[in-house]
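Visitor: sequence below, structure please.
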Amino acid sequence: MNGDPRAILICGVAVDPTVWDQTAMTLSRNGFTVHVPVRPQSGDLDTEIQALAPLCAGALVIGVSGGATLGLELAARGVPMSAAILHESAAGSLAPGLLDDVVAGFRADGVTGFGRALYGPRWHPDMTTADADTVGRELAMFRAFEPRPPSIDPASVMLTVGEWSPVARHESVQALSTLTGIRYRVLPDTGHAAHLQNAFTPLLDDRRLVEHDDLTYARSRPQ
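Guide: As a prediction, the model looks like this:
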């Protein structure tokens, strides 16, 4: 294995690894070895974390939606990530109605209704191989999630929210920040589906990021 810094991109519900292609290309260009794992999609939080923890230890971790929720749980359980960028996680009792529209979409039109309600018009059924049973158990898991403060340095984690996301999303990220002590940033010109809108690229392309007050992580420098 080479000595490049590693990045792990965590999928949420009803998306396959290809949704991360643009972000992975940016990270590869910036010297990272990138892995987008296929999660068990078990509906059991312990099972998901056990699968992810060995991969994420020592890596830059980026997650959106359910992937961000799993990133928060990794931090709460003390997995020593070099850094994490977590976009619009579930927030449990901090935002009890946050997923109501997603639940309604799933009940009305299965996986398609779920994907479009959660990710918006950029999402397409071809972006997932998950069936209704898989989405149903994952949705139940994330609805039951309760956030906790990290057991790692909160300065190594960043919460993000999309500029175009609903007020409820902004409020949930603010509440998570207050609970966890993790700072947050608003990503311009994007909503919930930040990976589909390539919204992380300007952040990751910033050559000054390694020294930025908001986030520090290990990365290879250009020769």
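Visitor: please count neighbours and contacts with C-alpha atoms only from this point.
Guide: Noted.
Visitor: now for the host helix or strand of A175, which elements pack on it?
Guide: Taking DSSP states H and E as the definition, A175 sits inside helix 167-180. Packed against helix 167-180, as judged by 3 or more Cα pairs under 8 Å, 6 or more residues apart in numbering; DSSP states H and E, are the following elements: strand 157-162, strand 184-187.
Visitor: second chain to compare with the first, below:
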Amino acid sequence: MLSRLAKLVSGSSKSSHPADLYQQRLAIYERELGEPEHTFTDGTERRIDIHAFGRDFVPECQEGSDEGYVLLTNGMSEQRMPGAHGDAKPRAELMWYVREPTPEICANLRWLANLPFIDTTWFGFGHRVALPIPPVAGTEFQTFLFLTPIIEPDKRIAEALEIADDPVEILTVHLISHQELALIKSESLDPFLDLLDENDYPPIFDPARRSYV
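Guide: Here you go, the predicted model:
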């Protein structure tokens, strides 16, 4: 058992069986995040499970606490996203930092993870999914934005994931306002990212966050 786990964590196992790939991803997740507190299983044929890892988002060098969860899909990367082209990473898993892994949030995350295969598209850094109504109670924001992790353990997960010689992108999920979306469309993503820094954008999703534009 230990030798098998070591192979999975190191990535030396070359099995392409879905169950083995699932366990390989989970072993990499657990190496960086510990054991999940919850796993929300998916009974559909594609099977995109969601693991919830508890985390205190305040760095160890600082006082206080800011407890929440890292939600991470497991199964989206089993298939190449059909719309990926060029240098785009053809496989992805989604990550969302939340206060609590509510059924509403998990349902949205699983829907997003299935969307590329429904709409024959792909997700990458800076891509958006605009909706006609807010997807989560308590917020007026209607557009999902995908970025990449900046927290070290999450970056290491992204660096370690690979399937059939394809790198797997880890994309973090964010909700933005109409005004913020307009800024990205008119001036590109960089000015918006600067606004996140200037406003100390919280890592944990806050449905009551004010628009920065």
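Visitor: quick one: TM-score?
Guide: Remark: TM-score between the superposed chains equals 0.29 [TM-score structural alignment, normalised by the length of the second structure]; 119 aligned residues with a Cα RMSD of 6.3 Å.
Visitor: just to revisit the earlier point, as TSV, the helices and strands packed on helix 167-180 of the first structure with mean neighbour count and distance to Q174 of the first structure would be great.
Guide: Output for those, formatted as TSV (neighbours: other Cα atoms under 10 Å; distance: least, Cα to Cα, whole Å):
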stretch	mean neighbour count	distance to Q174 of the first structure
strand 157-162	24	9
strand 184-187	18	8
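Visitor: could you dump those strands to JSON lines with distance to P54 of the first structure?
Guide: Below are those laid out as JSON lines (distance: least, Cα to Cα, whole Å):
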{"stretch": "strand 157-162", "distance to P54 of the first structure": "18"}
{"stretch": "strand 184-187", "distance to P54 of the first structure": "26"}
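Visitor: returning to that earlier point: list the buried residues for the helix holding A175 of the first structure?
Guide: Going by neighbour count (16 or more other Cα atoms under 10 Å), the buried part of helix 167-180 of the first structure is R169, H170, E171, S172, V173, Q174, L176, S177, T180.
Visitor: dump those to a markdown table, plus distance to A7 of the first structure.
Guide: Putting the buried residues of helix 167-180 of the first structure into a markdown table (distance: Cα to Cα, whole Å) gives the following:
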| residue | distance to A7 of the first structure |
| --- | --- |
| R169 | 26 |
| H170 | 26 |
| E171 | 28 |
| S172 | 26 |
| V173 | 23 |
| Q174 | 26 |
| L176 | 24 |
| S177 | 23 |
| T180 | 23 |
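Visitor: now for the longest strand along the second structure, which elements pack on it?
Guide: Longest strand in the second structure, counting residues (DSSP state E): strand 166-176. Counting contacts by 3+ Cα pairs under 8 Å, 6+ apart, strand 166-176 of the second structure is packed against strand 91-98, strand 143-147, helix 152-160.
Visitor: contacting residues around the longest one?
Guide: For helix 152-160 of the second structure, the external contacting residues (Cα atoms under 8 Å, 6 or more residues apart in numbering) are G11, I28, Y29, E32, L33, P149, P167, V168, E169, I170.
Visitor: by neighbours, which of these wins?
Guide: Within the contacts of helix 152-160 of the second structure, I170 tops the neighbour count with 28 neighbours, counted by other Cα atoms under 10 Å.
Visitor: hang on, that residue packs against W96?
Guide: No: assessed by Cα atoms under 8 Å, I170 of the second structure is found out of contact with W96, at 10.3 Å.
Visitor: what's the separation between A130 of the second structure and E162 of the second structure?
Guide: The gap separating A130 of the second structure from E162 of the second structure is 29 Å, by Cα to Cα, to the nearest Å.
Visitor: which secondary structure element contains I50 of the second structure?
Guide: For I50 of the second structure, the element it lies in under DSSP H and E is strand 49-56.
Visitor: by contact count, what packs against that strand?
Guide: Checking 3+ Cα pairs under 8 Å, 6+ apart, strand 49-56 of the second structure ends up next to strand 38-40, strand 67-74, helix 103-119.
Visitor: buried set for it?
Guide: D49, I50, H51, A52, F53, G54, R55.
Visitor: ok, D197 of the second structure - how many residues close by?
Guide: 10.
Visitor: returning to what we had before: spatially, which two of the buried residues of helix 167-180 of the first structure are the most separated?
Guide: Greatest spacing in those, by Cα to Cα: R169 and T180 (16.3 Å).
Visitor: select, out of the helices and strands packed on strand 49-56 of the second structure, the one closest to L196 of the second structure.
Guide: Nearest to L196 of the second structure among these is strand 67-74; the distance by Cα to Cα comes to 19.6 Å.
Visitor: next, the angle from that closest one to strand 166-176.
Guide: Per axes from the mean of the first three to the mean of the last three Cα atoms, to 10 degrees, the angle that strand 67-74 of the second structure makes with strand 166-176 is 140 degrees.
Visitor: name the helices or strands packed onto strand 67-74 of the second structure?
Guide: helix 18-33, strand 49-56, strand 91-98, helix 103-119.
Visitor: buried ones in whichever helix or strand comes after the last one, by neighbour count?
Guide: Note on helix 103-119 of the second structure: by DSSP H and E, the next helix or strand toward the C-terminus is strand 128-130. Of all the residues in strand 128-130 of the second structure, those buried under the rule 16+ other Cα under 10 Å are R128, A130.
Visitor: list the helices and strands strand 128-130 of the second structure packs on?
Guide: strand 143-147.
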